[in-house]
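Visitor: Generate coordinates for the sequence data below:
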Amino acid sequence: MSEERTEPAGVSETAGGTAAESDGPAAAPRESKPGGSALAALALIVALAAAGAAAYQWYHDRGAGEALRHELAKRLADMEAQNKDAVARASQASAALREAEVKLGVLESKLAESQNQQIALEALHQELSRNRDEWAFVDIEQSILLASQQLQIAANVRAALIGLENAEARLQRMDQPRYTALRRTLARDIERLKSLPLADVYATSVRLDDVIAGIDKLPLAMDARARAEAVAAPPVAADMPDWERVLREAWRELRQLVRVQTSNLPDAVLLPPDQVFFLRENLKLRLLGARISLLSRDAKSFQRDLNLALAALERHFDANDGGVTAVAASLRKLQSAQVQVDMPDLTETLETLRKLRLPRPKGSG
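Guide: Below is the predicted model of the structure:
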């Protein structure tokens, strides 16, 4: 820049020289003027200031670029981290979506199954609604058949009467004209059963059980004399000699080994002590046979077993004992019990049932 400033000065000097040659006295005062050097100095300062400003601007721009690069790098790192987090969340969301789709499929299958079950239940309900009368008729038929079996097999009038009354009540609730004939025959059978004399089989069976339970406590007739002799035996004196007491004890033991009994009955059976158990058991078996005959409504066998049991009681047991007398009285009272009753049949009602039996519908849905 100083060279550029020098060239004009040379030119000025040349021009000045030329002017001096042509105009000598007038050019001398221009060479001595100080304004040119001041301008040069000012231009130099301006140039230096411009260079400093340019250098400062360059330095400032360089720092700003570095900061911008650091900021961009930081933001890129943050964006990369956010991108990774977004990818992870997207993966989790995708997995959750797949799991939700699986659960949705399961729920849809369960919903379909539930709908199928509901459809089946509705169909079953409709079927039951359509066949309600048929099912009711089946129940009525079963009640009447069971009542007939109770009469013919067990002769149980009470159970048969309960079954027929239940069937008649069901028919009354249904209130259908087609069952009028059946209700009429049922009413007749119920009246016939109510008019029958009811044999109290349960009470008679309980009395027989009480008699059987008391057999082991009844004294035998052959034991009555032994008890009387034991009561009549004289007491042993306190001052009796020892040898006489020993002889008495030996004699009593000897009498236990050999027992002689007498009976006023010509056909009485005298049993040894070890056979008494079988005598009582035979009497129990006879009474059990009477109980079985009672339950089977076999009046002939019932009377025969009671007669044989009463004869054995009077023959082998002590008639003077109060327990034996009470048992004999109970057996005589049982002989008058009504065991057998002529049971009516339900033929007319069963025939009406056969005519009314509804055929089961096929292919109805």
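Visitor: can we go C-alpha only for contacts and neighbour counts from here?
Guide: Will do.
Visitor: Any idea how far the longest helix belonging to the chain is from the middle of the chain?
Guide: Ordering each helix of the chain by length in residues (DSSP state H) puts helix 35-130 first. Taking Cα atoms, centre = their mean, to the nearest Å, the mean C-alpha location of helix 35-130 is offset from the chain mean by 58 Å.
Visitor: What is the helix or strand following it packed up against?
Guide: Next helix or strand after helix 35-130 toward the C-terminus (DSSP states H and E): helix 132-149. Packing partners of helix 132-149 (3 or more Cα pairs under 8 Å, 6 or more residues apart in numbering; DSSP states H and E): helix 157-174, helix 347-356.
Visitor: Please provide the structure for the following sequence as well, for comparison with the first:
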Amino acid sequence: MTEHTTPTMPQENVTGTADNPGASRSGAMASPLGEAQPAPGGKSARPGGAKPTIGIILAIIAIILALLLAAALYFYTVRQGKAQAAAGQQLQSRLSELQQAQQQQQQQFQTALQQQGQALTAARQQAADQTRQLGELREKVATISGSEANTWLLAQADFLIKLAGRKLWSDQDVLTAGALLKSADASLADMNDPSLMPVRRAITDDIAGLSAVSQIDFDGIILKVNQLSNQVDNLRLADNDSDEAPMDGVGDSKLSGSVREWRQNLSKSWHNFINDFITIRRRDTGAEPLLAPNQDIYLRENIRSRLLIAAQAVPRHQNEVYQQSLETVSTWVRAYFDTDDASTRAFLADVDALSQQSVSLNVPDQLHSQPLMEKLMQTRVRNLLAQPTAAAASQGE
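Guide: I've put the predicted structure just below:
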């Protein structure tokens, strides 16, 4: 037999029952959870106007909060959707702009690439034209110059011989003319042509003729003349007043202290004045030119100018002007300067030595190789240059 145990009522309910005698009178029985249990007759113990319990209120509040949260979430979702849609539209427009910009850049790049291609094609065409023109020029030069370099060597020799003639007759430069003739002979020797032996023999004769011309140290002569110009100030003037005694005596020229002899005193004073105003001296030797006081400066400068003319006549090979200038200097020095002085004697000795030298050159009147070279140029080079012109004229016909 099963033992039935009656559950023990909590202490709080017991206390509540004891404190509330009305509840015991209504015959209601407290449940273990503290809620009112219905009476045995089936009627509820809650009265009709009682307030809802706390649980129902909390449930309602939770439902309201859930609805509010759902509404807020809905509005937030709608707003986010609109924002995303707007951002999507912006991104779509930006993407469209970028695509348009990229298309424009591609078009510009293609245009630039086409332009560069056209420029490259034009450059290639220009390079091809220049190459063709260069080839034509080379052909023309080859036609003019011939298949050999002997024509250039021959023309070079002709130029050197003509230049040697100019240096010989215009500048009186024998050394340079000889060097130019030697260079012309070397050019003809490089051609290794036996038919040029007469021209080379004539060049050799011209070189030998120039070597026979006497070589004068013109630079040394100019230096000596300039040195004489610097020594002009060291020359001492001649003393022409060595005999200063009057020709006739004047007697007693002292004045008397007596008043009665006033006529004699007046006559003596007059004669003293006349004697001091005009002086006559005796000259036993030949008359020498007189030089005014302080005029020696002009004399020395005139001597320097004559020496300068003589120095300038040396490189020009003006022998007559050179000799006349030195003779004039020698004449002036002997006339106005002391020839007994050592410096004057040395100066005159140098002037006489320079006047003995000739500054002219006996150069040949012509070069034997020049007419032969002119004839050779006429037969070889100039006829060769006329050949392309004749060929072009025949092609034009």
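Visitor: so which of the helices and strands packed on helix 132-149 of the first structure gets nearest Ile119 of the first structure?
Guide: For those, the distance to Ile119 of the first structure is smallest for helix 157-174, at 28.9 Å, taking Cα to Cα.
Visitor: May I see the buried residues of that closest one?
Guide: By neighbour count with 16 or more other Cα atoms under 10 Å, helix 157-174 of the first structure contains the buried residues Val157, Ala159, Ala160, Leu161, Gly163, Leu164, Glu165, Asn166, Ala167, Glu168, Leu171.
Visitor: The helix or strand just after it aligns to what range in the second structure?
Guide: Next helix or strand after helix 157-174 of the first structure toward the C-terminus (DSSP H and E): helix 180-194. Using TM-score structural alignment, the residues of the second structure aligned to helix 180-194 of the first structure are 197-211.
Visitor: from the chain's centre, how far out does that stretch sit?
Guide: 47 Å.
Visitor: got a list of what Arg184 of the first structure touches?
Guide: Counting by Cα atoms under 8 Å, 6 or more residues apart in numbering, Arg184 of the first structure makes contact with nothing.
Visitor: if we go to 10 Å?
Guide: Glu168, Thr349 (Cα atoms under 10 Å, 6 or more residues apart in numbering).
Visitor: again with Ile61 of the second structure
Guide: Gly55, Leu67.
Visitor: any idea how far it lies from Leu73 of the second structure?
Guide: 18 Å (Cα to Cα, to the nearest Å).
Visitor: mind checking the SS state of Ile216 of the second structure?
Guide: Secondary structure, DSSP: H, G, I helix; E, B strand; the rest coil: Ile216 of the second structure is coil.
Visitor: how about Arg316 of the second structure, what's its match in the first structure?
Guide: Arg316 of the second structure maps onto Ser296 in the first structure, by TM-score structural alignment.
Visitor: So what's the residue count around the residue lying closest to its match once chain neighbours are set aside?
Guide: Nearest residue to Ser296 of the first structure, sequence neighbours excluded (Cα to Cα, 6 or more residues apart in numbering): Ala154, at 6.9 Å. Other residues near Ala154 of the first structure number 14, with proximity taken as other Cα atoms under 10 Å.
Visitor: which residue in the second structure lines up with Ala154 of the first structure?
Guide: Aligned partner of Ala154 of the first structure by TM-score structural alignment: Asp171.
Visitor: just checking, its match is part of a strand?
Guide: No: counting by three-state DSSP, Asp171 of the second structure is not part of a strand but coil.
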